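S.K.: Sharing a model that was predicted from the sequence below.
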Amino acid sequence: MTAWSGPMVDAHQHFWEPARGRNPWLAPGAAIPFRYGDYAAIKRPYLPADYRRDAAGHDVVETVYVETEWDPADGIGETRYAAALQAEHGWPNAIVAQAWLHHDDAAEQLARQAAVPLVRSIRHKPGGDGRTPGLMSDPGWRRGYAALARHGLHFDLQAPWQAFAEAEALARDFPETLIVLNHAGLPADRSEAGLRGWREAMARLSDHANLRVKISGLGQRGRPWRAEDNRAILLETVSLFGAARCMIASNFPVDSLCGSLDTIFAGFKAIAADLPQAEQAWLFRDTARAVYRTGGAA
């Protein structure tokens, strides 16, 4: 079979300028617990020109900007920042915005975000680890979540697979809202038992038609990004959900801590090369276009 060489949509990437002081976790001296360990190397400006340079050799035609844990008191400010980048540089082509669904003003936040033409989805990391319930079980948070459908917004869910019982309830109770699972459910534990638990949790989640998956963010702490380490994750996810419900993404510049963008994209293409071209088209372009309405699908 032949590896994908056509146009790509990067379904999950970030731009930022830490010197503006809008991302507390990127401030000088800040050090939050981070799954890749020391992240000082990404405390630098990352703008469309940087991304284009990193993506040279891959035909990325559209990107999806995902919120960057901007100052939570000014979520709409981040959205306007991303929209201004699009007006100047042509990227991003869709925005996953920030909103704190358990706050008293959640309805107002969602209305303001939905009014920005590029906004397609909302991300707010709800926590939960399978032992302690996260916000997905909180009645106030769920009231905010219920308002997504009124604005035609999706929900980008970043949570570890151990919290998927809560995610299943969310998918079941709000079938009209599309959930986009970030980073393939964070399969950080690559032991045999860890991968078995991840696979079983993903299989249960795949039963819900309102789920889509981003295959991204698969770096491992202290290890360089290698296709052979991530082959089973990609192929198992596609087997469970089908290519038309999956999309490839870079998670750049965060995943630059693990490998170059060329290494990651070339690795994903090599892994997917044995799939039919129609399935590769869904993975690298069409699912993201359908979900985030980028480019010609907007």
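M.R.: Arrived safely, thanks for sending.

S.K.: all contacts plus neighbour counts: C-alpha atoms, from now on.
M.R.: OK.

S.K.: And stretch 188-205, how far out from the chain middle?
M.R.: With CA atoms, centre = their mean, to the nearest Å as the basis, stretch 188-205 stands 19 Å off its chain's centre.

S.K.: I misspoke; the intended subject was stretch 265-277.
M.R.: 20 Å.

S.K.: which residue packs closest to residue 187, ignoring adjacent ones?
M.R.: residue 198 (6.3 Å; CA to CA, 6 or more residues apart in numbering).

S.K.: Buried residues, the one helix or strand the one you found maps to. List them.
M.R.: According to DSSP states H and E, residue 198 maps onto helix 192-206. By neighbour count on 16 or more other CA atoms under 10 Å, the buried set for helix 192-206 is 195, 197, 198, 199, 201, 202, 203, 205, 206.

S.K.: mind giving me JSON lines with those and columns for distance to residue 268?
M.R.: Below are those laid out as JSON lines (distance: CA to CA, whole Å):
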{"residue": "195", "distance to residue 268": "19"}
{"residue": "197", "distance to residue 268": "23"}
{"residue": "198", "distance to residue 268": "20"}
{"residue": "199", "distance to residue 268": "19"}
{"residue": "201", "distance to residue 268": "23"}
{"residue": "202", "distance to residue 268": "20"}
{"residue": "203", "distance to residue 268": "21"}
{"residue": "205", "distance to residue 268": "23"}
{"residue": "206", "distance to residue 268": "21"}
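
S.K.: also this one, for the comparison:
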Amino acid sequence: MQIVHAPHLPVREDWLALGEEPVLEPDLPIVDAHHHLWDRQSGRYLIDQFGKDVGSGHRIVSTVYLQCRSMLRQDGPEAMKPVGEVEFANGIAAMFASGAYGPTRCCEAIVGGADLTLGNELGSVLEAMLHVSGGRLRGIRNPLAWHESPEVSSSPVTPPRGLMLDPSFQQGAKALAGFGLSLDAWVYHTQLADLYELARVTPDVTVVIDHFGGPVGVGPHAHEREQVRTAWKEGLSHLASLPNTRIKLGGAGMSVFGYEFASQELPPSSEQLAAAWRPYFETCIELFGPDRCMFESNFPVDKGMFSYSVLWNAFKRLASSMTTDEKAALFYRTAASTYRLQFHGDMS
């Protein structure tokens, strides 16, 4: 796989502070279903930075750590290097579980990055990950986002074209069922047909579609938002017909979505974000239903465009017309059931 410079927006704390808002519905329990942690040339986002964000006013009870190639092992076989990321995330989880960093159970579930094309080696890698995870490993994610245009980029790693249709990859995905693991997938809307085929041939594996299913708004799709939305909805409708699929609502702070809030003098308000994302939100609810949808922060990637507190205000505005039960599904129940999280205290 080709490794390039991360195309993430820079985080500007002073700029974000200009958009502070009162927290809406501060007692609503939330599971942040998707975030990362790292210490790399593009910046540091570790326990202090993330702890400050989850403690910014919303009731974040638990979080799910997602593969991002953090803390890969320096030595040993190439296939085993991603075990280091699971070990790292489990250490962060243990720190939060001590209660010394607040009430949130951060990294309570971990999605690691074992290479699913490994064949016979895959089992030993997954077993090693389970061993170092403290019982927290819940799923696997491989880089899958690919586009023929170099203007469409959202990750420092570019996978080979058509990886989801590769028999060795599909065999590895099927093997996850034997370990009780799910499969997360970040793909662009142009790849949803391939993802459908992958999900179809792995009926015993829960396939989680990341980041609204990736409706692209840059490069050749920069001025085709309606055409993109039509193709995106068609692709998602096929995926929604498979009972083993779930979808994450978020990730639209990435520049690949085509929003230009980061270039404005002031950061976007939660009202602006909710208005921009409502068509995607409503379509996902229509196709999957609240019990198969979950909100995610995708921090720190999305932090270049808005703050953690404003993001969750935007999600609460999107869900303002939902019933209490539907809100429970969107904000914590779907994530908790998908990633087998414990319910801590009063979740009502």
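M.R.: Arrived safely. Quick caveat: nothing in here was measured; it's all calculated off a predicted structure.

S.K.: if we can go back for a sec, how about the residue nearest to residue 187 of structure 1, what's its match in structure 2?
M.R.: Matched to structure 2 by TM-score structural alignment, residue 198 of structure 1 sits across from residue 232.

S.K.: follow-up on the earlier one: please name the residues that touch the residue nearest to residue 187 of structure 1.
M.R.: Contact analysis of residue 198 of structure 1 by CA atoms under 8 Å, 6 or more residues apart in numbering lists 161, 162, 185, 187.

S.K.: Which members of the residues you listed occur in helices, if any?
M.R.: Among those, DSSP state H puts none in helices.

S.K.: Between those, which sits nearest residue 117 of structure 1?
M.R.: Distances from residue 117 of structure 1 to these, taken as CA to CA, are shortest for residue 185 (28.4 Å).

S.K.: what about that closest one, neighbour count?
M.R.: When neighbours are counted by other CA atoms under 10 Å, residue 185 of structure 1 registers 26.

S.K.: now swap in residue 41 of structure 2 and tell me
M.R.: A count of neighbours around residue 41 of structure 2, defined by other CA under 10 Å, yields 8.

S.K.: do the same with residue 133 of structure 1
M.R.: By the criterion of other CA under 10 Å, residue 133 of structure 1 has 15 neighbours.

S.K.: Tell me how far it lies from residue 126 of structure 1.
M.R.: In this structure, residue 133 of structure 1 and residue 126 of structure 1 are 9 Å apart, going by CA to CA, to the nearest Å.

S.K.: mind listing what the equivalent of residue 86 of structure 1 over in structure 2 touches?
M.R.: Residue pairing (TM-score structural alignment): residue 86 of structure 1 is matched to residue 93 of structure 2. By CA under 8 Å, 6+ apart, the contact list for residue 93 of structure 2 reads 105, 106, 107, 108.

S.K.: 10 Å instead, please
M.R.: 47, 63-65, 87, 104-110, 133-134, 136 (CA atoms under 10 Å, 6 or more residues apart in numbering).

S.K.: Please list the members of the residues you listed that lie in helices.
M.R.: Among these, the residues falling in helices (DSSP H) are 47, 87.

S.K.: Which members of the contacts of residue 93 of structure 2 define the maximum pairwise distance?
M.R.: Spatial extent of those (CA to CA) is set by the pair 87 and 104 at 19.4 Å.

S.K.: Which stretches in the stretch 201-348 of structure 2 count as helices?
M.R.: 225-240, 270-288, 308-318, 324-328, 334-338 (DSSP state H, counting those that start in this stretch).

S.K.: Could you export those helices to JSON lines, including columns for distance to residue 248 of structure 2?
M.R.: Shown next, in JSON lines, are the helices of the stretch 201-348 of structure 2 (distance: least, CA to CA, whole Å):
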{"stretch": "helix 225-240", "distance to residue 248 of structure 2": "12"}
{"stretch": "helix 270-288", "distance to residue 248 of structure 2": "9"}
{"stretch": "helix 308-318", "distance to residue 248 of structure 2": "12"}
{"stretch": "helix 324-328", "distance to residue 248 of structure 2": "14"}
{"stretch": "helix 334-338", "distance to residue 248 of structure 2": "9"}
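
S.K.: This completes my enquiry, with thanks.
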